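> sharing a model that was predicted from the sequence below.
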Amino acid sequence: MQDHLPQVRARSLLAIAILLAIIFAGAAIVVAQTRDLRSIAMREGVLVIYSATDENEASDLLRAFSARYPFIKVDYRSLSARDVYDWFRREADGGRNVADVVINSAMDLQIKLVNDRYAQAYRSTESDHLPDWAVWKDQAYAVSAEPIVMGYNPRLLTRDAVPTSHDELATILHRTPALAGRIGSYDPERSPTGYLYVSQDIQVDSDAWDLIAAVGRARPQLFQSSKDMIEQVSSAKLSLAYNIIGSYAFERAARDPNFKVVVPRDYVLMMSRVALIAREAPHPASAKLFLDFMLSREGQSLLEKHHMSPVRLDMAPENKVLAGTNVREVRVGPALMAAIDTMTFERFVRKWREAIGESAPADNQI
């Protein structure tokens, strides 16, 4: 037995040496790739980003990127989720390519752009650190992981009136007539982000339409952004807002005693902001450097400062409120396009309008 020990040790050492060689070779390739992109980006000198993320929320990330690559002038254009999609697609169709990077919380519209060949493939230097659900075809990348939550004003709702789950929200709305007109929700007809969340609720929860009907009977005020709903709750114009983006909610709650967050205990949708590089990006090297930086440990940490949790496998989110909850990640991929099929959307609109007591027009489009 002892005669074989030197051979075993030799094989083990050889295996370790091969593994180290592979690791160092991979690192060398990444360094070389970044160096080549950097050289080209110096000649490009510009990066144009269309994003549905407020510039204030991205400010630390943008400053750090500019500090690392001072030769790239960043033109960051903060738009609504609908405008990000419409402007980018209209410009691309007209042969006027402006945006290099497109970032949107309307995940399904991002996937549609990839499917319709508006994005280019690029394997990020950070790809090995990302979960399978966060990347599709090396073209669509989740850059954050954010829970969809509820928010309320503690001056207006007593503890027993605060829902802790989707089912409880429906029950409370049934038994609390005073909440009529004081509930905020996305308008899924006008907000692609809001439609995404409702359509995901319907897929996850067989009782989702019961909740939608309860919200409808409460005569909700409808919005196109989470931040507007949060502002209305904080100012006591609303008592509660449903299906809001967690990053905005947690950031406001950290500094505002008039706004609190509820993480539903039955299930939590985990959405992502999805980034892609335009197929005809005028500044592709700068775009690739930005995507790599956004997905790097430094970039993810800077996003996390604004409550956009990291997607990287080697980074645990600092926010512990999701511990033990039933998290349902919204996977980046083609399944997202099913809900934005025209006929599916029209059926949804008819049912949605019935739930909130309105008649649906004939020409709705997602």
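That came through, no problem. Numbers count the residues shown, from 1 in each chain.
> CA atoms for contacts and neighbours, from now on please.
OK.
> residue 31: which element?
Applying DSSP states H and E as the criterion places residue 31 in helix 5-44.
> next one: that helix to chain centre, how far?
Distance of helix 5-44 from the chain centroid (CA atoms, centre = their mean, to the nearest Å) equals 32 Å.
> mind giving me the packing neighbours of the following helix or strand past that helix?
Toward the C-terminal end, the helix or strand that comes next after helix 5-44 (DSSP H and E) is strand 46-51. The contact analysis (3 or more CA pairs under 8 Å, 6 or more residues apart in numbering; DSSP states H and E) places strand 46-51 against strand 73-78, helix 81-93, strand 101-104, helix 284-295.
> hold the first one in mind and look at this next one:
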Amino acid sequence: MNRKITAGSLIAIFIASLFAFPAPTEGQSERDRMIEAAKKEGEVVFYGGFSVSDVAGFIKKFNGKYPFIKVNHLREGAEKLMTRVLTERQAGKHTADVIQARGFPAQVMLDKGVFTKYLSPESQAYPKGFKDPDGRWATMYVQTSIIAYNTKFVKPGEIKNWEDLLNPKWKGQMVIDREETEWFANMLEVMGRENGLRYMRRLAEQRPTMWEGHTLMAQLVAAGEHPIGISLYAPRIEDLKSKGAPVEWVRSDPVIGFLYLVGLADKAPHPNAARLLIDFALSREGQTEVTESRRISMRPDVKPNPPRLVDGLNVHPSNLALARSYDRLYKEFQGIFGKK
């Protein structure tokens, strides 16, 4: 049957074709512009806590996608990194593009305006509590705070939870970091302040030795110098186990998750290259690389190495707002555990 094609029907067909073959979305064109701008910038300055060996694979994978961006990585511990960034800002110097830092120091920098908003499309994959609702940061990885022990001195099942550390037989057998304020603050929040303080005072009566550095303490536990480690990092214990060390860790409740955040520095000299680095860091590919150094990803589609690091655990994300009471909490922690 012949149909008469009118001007009106031609217009209708044209309009329908527009919907059938959509033009590139605004997001796609914005992405293209970002990549072109990043090519002109040519580099990105990344402040973080990764060791040289751990960050090498991450940078290699990033450069596989963006070979035109040189990554300049500066490594500092959490407190030193915070001090460096704030000192540079005070002097009017803005060097960092991307900053990766542990929770409490990161919160101090957030409150001082160090991070600016960048809502990475990759952040949508992360659960609540592991990203900033305002888009200033997302969790690059987590370190879980656990009880570790040497299997030559502690039998499996002897320690099942935090209360078991109060057994008199463990007096003088434990080690704890002298800067463990963030763990202390979050445990008080989970337990309830009064119950938490009561527990901490009883734990301090067990006379744990105070050292500095979680890696060192893990090694001391593995060597048997201190059979039990309080608030060590589970990935480090798993790494020692894989090398034959006689260590194990307790799947207690709760397990505090220390957040290591990544965000865009305000006044970043290379903002477009920085956004691409953040997107990669939070992507499935980037997070898979992060887990190669036994860090824990909070992306649901990326399993840690090994998976038992999170399977069945009640990981309580560190409440960064507690950092605003850091001075008081630090004095409380030192007043309880620092007594001779």
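Sure, I can see it. Not measured: the values here are computed from a predicted model.
> before we move on, back to that, out of the helices and strands packed on strand 46-51 of structure 1, which is closest to residue 344 of structure 1?
Relative to residue 344 of structure 1, the nearest member of these by CA to CA is helix 81-93, separated by 18.5 Å.
> got the buried residues for the closest one?
81, 82, 84, 85, 88, 89, 92 (16 or more other CA atoms under 10 Å).
> just stretch 196-211 of structure 1 next, same as before
Buried residues in stretch 196-211 of structure 1 (16+ other CA under 10 Å): 196, 197, 198, 199, 200, 201, 208, 209, 210, 211.
> go on, stretch 40-58 of structure 1?
41, 44-53, 57-58.
> now the two most distant members of the residues you listed.
44 and 57 (26.0 Å).
> aligned partner of residue 272 of structure 2 in structure 1?
Here residue 272 of structure 2 is matched to residue 285 in structure 1, going by TM-score structural alignment.
> list the contacts for its match?
37, 38, 40, 41, 44 (CA atoms under 8 Å, 6 or more residues apart in numbering).
> how near is the first one to residue 31 of structure 1?
Distance from residue 37 of structure 1 to residue 31 of structure 1, counting by CA to CA, to the nearest Å: 10 Å.
> who has more neighbours out of these two?
With neighbours defined as other CA atoms under 10 Å, residue 37 of structure 1 and residue 31 compare such that residue 37 has more, 17 against 13.
> any figure for the gap between the closest residue to that one other than its chain neighbours and residue 294 of structure 1?
The shortest distance from residue 37 of structure 1 to any non-neighbouring residue, by CA to CA, 6 or more residues apart in numbering, is to residue 285 (5.1 Å). Here the distance between residue 285 of structure 1 and residue 294 of structure 1 works out to 14 Å (CA to CA).
> cool, and residue 79 of structure 1?
For residue 79 of structure 1, the distance to residue 294 of structure 1 - CA to CA - is 19 Å.
> between those two, which has more neighbouring residues?
residue 294 (22 against 18).
> just checking, what residue in structure 2 corresponds to that one?
By TM-score structural alignment, residue 294 of structure 1 lines up with residue 281.
> in structure 2, which spans are helices?
7-20, 26-41, 52-65, 78-90, 103-111, 181-191, 193-204, 214-223, 234-242, 271-282, 284-291, 326-337 (DSSP state H).
> ok, now how distant is the residue lying closest to residue 314 of structure 1 once chain neighbours are set aside from residue 226 of structure 1?
Distances taken as CA to CA, 6+ apart place residue 129 nearest to residue 314 of structure 1, at 6.7 Å, with adjacent residues excluded. Distance of residue 129 of structure 1 to residue 226 of structure 1, computed by CA to CA: 30 Å.
> dump the residue contacts of the aligned partner of residue 223 of structure 1 in structure 2.
Mapped onto structure 2 by TM-score structural alignment, residue 223 of structure 1 lines up with residue 211. If a contact means CA under 8 Å, 6+ apart, then residue 211 of structure 2 has 175, 176, 177, 178, 217 as its contacts.
> which position in structure 1 aligns with the third one?
Right, the one you point to is residue 177 of structure 2. Checking TM-score structural alignment: residue 177 of structure 2 goes with residue 186.
> what number of residues lie near its match?
Residue 186 of structure 1, neighbours per other CA under 10 Å, totals 26.
> residue contacts, it?
Contacts of residue 186 of structure 1 (CA under 8 Å, 6+ apart): 194, 195, 222, 223, 224, 225, 226, 242, 243, 244.
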